[in-house]
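Engineer: After the sequence you'll find the predicted model.
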Amino acid sequence: MVIPADLIQAALLGLGTGLALIVAIGAQNAFVLRQGIRGEHVAATVLICALSDAVLIAAGIVGIGTLIGAAPAVVVIIRFAGAAFLLAYGILAAKRAIRPGALTASAQQGPLSRKAAVATVLALTWLNPHVYLDTVLLLGSVANSQAGGARWWFGGGAMLGSVLWFSALGFGARLLRPFFARPMSWRILDGLIALVMFGLGLRMALGA
């Protein structure tokens, strides 16, 4: 079976567009990176991120993006809830980076439970309004601009981009483990994560 060129082009466009949106540093990526470096529940974390993106992209393609666009109050509620979560997470990361006693929290503490890891990645994903704007509204709109069935090939390409990125980020992070064998490296990482969380949280709260 020969796949028409226009469908392949739609899939490649979806792949490139999806990667362009997903690769940007954010709370979700920072958490996946941290889990990958620690080697904790990496498969579950990557799977949740990829599946969540797939669901949201599919929702945008079938038209839920239009519904959210017509109900701005929903976006506002999600924005403030997400901002509160990001700021709280940033405070925890800042404590680990600043307090001498917290230096071992990242490098030597017991592993994060699967339940806690799943709850955190779900919150970082579904309480982030930028995720809805990028996947449901933006990708959904671009997908629906494709002719006929090409919109699903575009969506499939975007979903593949999500799988590739989160897999590379989560499973590839182990290459950084030698660097993070030193406690000070964890302090630096937590400091960077705190800055990212604070920045995203404040931008989200201000609607920027």
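Structural biologist: On my side now, so go ahead.
Engineer: When you work out contacts or count neighbours from here on, use the C-alpha atoms and nothing else.
Structural biologist: Fine.
Engineer: In the biggest helix by length in the chain, which residues are buried?
Structural biologist: Using DSSP state H to define each element, the chain has its longest helix at helix 72-98. Residues 75, 78-91, 93-97 are the ones in helix 72-98 that count as buried (16 or more other Cα atoms under 10 Å).
Engineer: here comes the other one, which I'd like you to weigh against the first:
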Amino acid sequence: MIPSSLAAALTGFGFGLSLIVAIGAQNAFVLRQGIRGEHVLPVVAICAGSDIALIAAGVGGFGAVIEAAPMLVTVVRYAGAAFLFGYAVLAARRAFRSSALIADTAGASTALGATMLTCLALTWLNPHVYLDTVVLLGGYANAHAHKWMIALGAMIASVVWFAGIGFGARRLAPLFQRPVAWRVLDGAIAVVMAALALSLVLG
């Protein structure tokens, strides 16, 4: 028989994966960095570390603060929508450039600082991360006796997921030696980012 604490951790792992596996701005960015093989470790660390901090805040009771301050979520919602729309425009520009420029862009190095700032913005300007990770997961964990084991399971799920797509995406690199593959990827990213921005504006 599985100990109740281990069962809680496994439940948290499954719950955590269900919240972060969906295609979104953060996952698309990590995937692109992984394919490029550029600053992957810092990007994975930021995403997983942010999730760990947010999960801990939610289980620690910060979700109640967010629920009591809906204006804060509204501000983050519009700021996040503006950022996502801007990122969508940049991705669309990359997708519509000539093949030569696509190849150059795919191999060009981006500064570590700029990459980290983009990753932080995609993470912390997304209101869904507060509603899902802090409020939903935090509320679920607090309804159980082993709430911190649920939190631990969710934290491990975040580390496994981001490390998996970040470092695993490098296996797709041979496919992306062709400029048309970068066109498709950046076009898909532009659509995802624009759709997310629109969904935020529409509430």
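Structural biologist: Sure, I can see it. All of these numbers come straight from a predicted model, not from anything done at the bench.
Engineer: Tell me which residue is most central in the second structure.
Structural biologist: In the second structure, the C-alpha closest to the average C-alpha coordinate belongs to Gln26, at a distance of 2.8 Å (Cα atoms, centre = their mean).
Engineer: OK, contacts around the equivalent of it over in the first structure?
Structural biologist: When the first structure is aligned by TM-score structural alignment, the residue opposite Gln26 of the second structure is Gln28. Residues near Gln28 of the first structure by Cα atoms under 8 Å, 6 or more residues apart in numbering: Val121, Leu124, Thr125.
Engineer: the helices in the first structure, which residues?
Structural biologist: So, for the first structure - with DSSP H - the helices run 5-22, 27-38, 42-61, 64-70, 72-98, 103-107, 114-126, 129-131, 140-144, 150-172, 183-206.
Engineer: ok so, going back, quick one: the match of Gln26 of the second structure from Ile48 of the first structure, how far?
Structural biologist: 11 Å (Cα to Cα, to the nearest Å).
Engineer: So for these two, which residues contact both of them?
Structural biologist: Val121.
Engineer: counterpart of His41 of the first structure in the second structure?
Structural biologist: In the second structure, His41 of the first structure lands on His39 (TM-score structural alignment).
Engineer: Please tell me how far that match sits from Ala69 of the second structure.
Structural biologist: Applying Cα to Cα to His39 of the second structure and Ala69 of the second structure gives a distance of 35 Å.
Engineer: Same check on Ala100 of the second structure?
Structural biologist: Distance from Ala100 of the second structure to Ala69 of the second structure, by Cα to Cα: 49 Å.
Engineer: go on, Leu122 of the second structure?
Structural biologist: Relative to Ala69 of the second structure, Leu122 of the second structure is positioned 22 Å away (Cα to Cα).
Engineer: the more surrounded of these two?
Structural biologist: Ranked by neighbour count (other Cα atoms under 10 Å), Leu122 of the second structure and Ala69 place Leu122 first, with 20 against 11.
Engineer: Which residues are in contact with the counterpart of that one in the first structure?
Structural biologist: The equivalent of Leu122 of the second structure in the first structure is Leu124 (alignment by TM-score structural alignment). By Cα under 8 Å, 6+ apart, the contact set of Leu124 of the first structure is Ala27, Gln28, Gly82, Phe85, Leu86.
Engineer: Contacts only, for the third one.
Structural biologist: Applying Cα under 8 Å, 6+ apart, one finds that Gly82 of the first structure lies in contact with Ala123, Leu124, Leu127, Asn128, Pro129, Gly201, Met204.
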